[in-house]
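Student: just coords:
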């Protein structure tokens, strides 16, 4: 098959390259996620700032976000996909700036997977949680 025009040859190569890119595996697909919302209080008061992580009990990607003025702010799985995977999770809540040497606001037991709060995220929802932390 001979092409009479170099432009036709370039077009064929470009089209073939685009077609092959569509078949490229861009890495592992993340499982479906759902939205999660809620509040976090410490001794009955809205927690001003913290980090929160939902870690699945079964193997799967964790989702992390922030707590601002007592509200859970958008959680992201692997830093990219919005939401939390469906299933049972260990929820950890910990101070945002643990390296600065500032006084811990959130008791350490809430930041450990060993003593984490259990929460079940469902496909049907509503997946709204109220985490009431206590300083003892």
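Tutor: In hand now; what should we look at? These numbers were taken from a predicted model, which means no experiment stands behind them.
Student: Please make it C-alpha for all contacts and neighbour counts, starting now.
Tutor: Fine.
Student: ok, now which ones touch residue 41?
Tutor: Residue 41 makes contact with 47, 70, 130, 131, 132, 133, according to CA atoms under 8 Å, 6 or more residues apart in numbering.
Student: at 6 Å instead, please
Tutor: With contact taken as CA atoms under 6 Å, 6 or more residues apart in numbering, residue 41 is in contact with 47, 70, 132, 133.
Student: Distance of the first one relative to residue 79?
Tutor: Spelled out, that is residue 47. Using CA to CA, to the nearest Å, residue 47 is found at 23 Å from residue 79.
Student: just the second one next, same as before
Tutor: Computed as CA to CA, the residue 70 to residue 79 distance reads 22 Å.
Student: nearest to residue 16, of the contacts of residue 41?
Tutor: If you rank the contacts of residue 41 by distance to residue 16 using CA to CA, residue 70 comes first, at 52.6 Å.
Student: next up, a second structure to put side by side with the first:
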């Protein structure tokens, strides 16, 4: 009986180490803990804009977050393939599109430039909902 207890006591630290390692590797969004959820709606001349990429580039540097607009113009940012959200701070906004969407709203040329002049402040407190009303005029 004492031999079985000794074996069990020697294995417990190994099992705990594996458990901690497993949670660290597979649990939650541990690789990007500072991200916050960001969403919004993009319209062009009052119409929802579909299939336009909305890019949030942090002014402080770092990876951009992006989201593609849906049929209703809504978007949600992704930091990478597995992590949603954006880093807190000031972001320069860019829009990318290759086609005219089904509503007839196309991305005006002045918004296709890398520097649109639009900036927003993403905060930890939120809400981080950013509607963009673009004008073709």
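Tutor: Noted; the coordinates are in hand. This is a predicted model, so every value here is computed, not measured.
Student: Now the TM-score, please.
Tutor: Once superposed, chain against chain, the TM-score is 0.69 (TM-score structural alignment, normalised by the length of structure 1); 123 aligned residues with a CA RMSD of 3.1 Å.
Student: what about residue 70 and residue 79 of structure 1, which has more around it?
Tutor: residue 70 (20 against 12; other CA atoms under 10 Å).
Student: residue ranges for the helices of structure 1, please.
Tutor: Using DSSP state H, the helices found in structure 1 span residues 6-22.
Student: What ranges does it have for its strands?
Tutor: Taking DSSP state E, the strands of structure 1 run over residues 33-34, 37-42, 45-46, 49-56, 63-68, 71-72, 76-77, 81-82, 84-85, 87-94, 117-121, 128-133.
Student: Go through those strands and pick out the most buried.
Tutor: strand 84-85 (a mean of 28; mean count of other CA atoms under 10 Å).
Student: mean shift of that strand relative to structure 2?
Tutor: Strand 84-85 of structure 1, aligned to structure 2 and superposed, deviates on average by 0.8 Å (mean CA distance after the TM-score superposition for structure 1).
Student: residues in structure 2 aligned with that strand?
Tutor: With TM-score structural alignment applied, strand 84-85 of structure 1 matches the range 86-87 in structure 2.
Student: residues in contact with that stretch?
Tutor: Residues outside stretch 86-87 of structure 2 that contact it (CA under 6 Å, 6+ apart) are 35, 36, 65, 79.
Student: so which two of those residues are the farthest from each other?
Tutor: Maximum pairwise distance in those, criterion CA to CA, is 10.8 Å, between 36 and 65.
Student: follow-up on the earlier one: can I get the strands of structure 1 in CSV including distance to residue 23 of structure 1?
Tutor: Output for these, formatted as CSV (distance: least, CA to CA, whole Å):
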stretch, distance to residue 23 of structure 1
strand 33-34, 24
strand 37-42, 36
strand 45-46, 48
strand 49-56, 31
strand 63-68, 28
strand 71-72, 38
strand 76-77, 24
strand 81-82, 21
strand 84-85, 26
strand 87-94, 31
strand 117-121, 33
strand 128-133, 38
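Student: so which of the ones you listed comes closest to residue 108 of structure 1?
Tutor: The closest of these to residue 108 of structure 1 is strand 87-94. By CA to CA, the value is 7.1 Å.
Student: count of neighbours near residue 19 of structure 1?
Tutor: 11.
Student: That one and residue 13 of structure 1: what is the separation?
Tutor: 10 Å.
Student: How about residue 79 of structure 1?
Tutor: On the measure of CA to CA, residue 79 of structure 1 and residue 13 of structure 1 end up 36 Å apart.
Student: With residue 57 of structure 1 instead?
Tutor: From residue 57 of structure 1 to residue 13 of structure 1 the distance is 48 Å (CA to CA).
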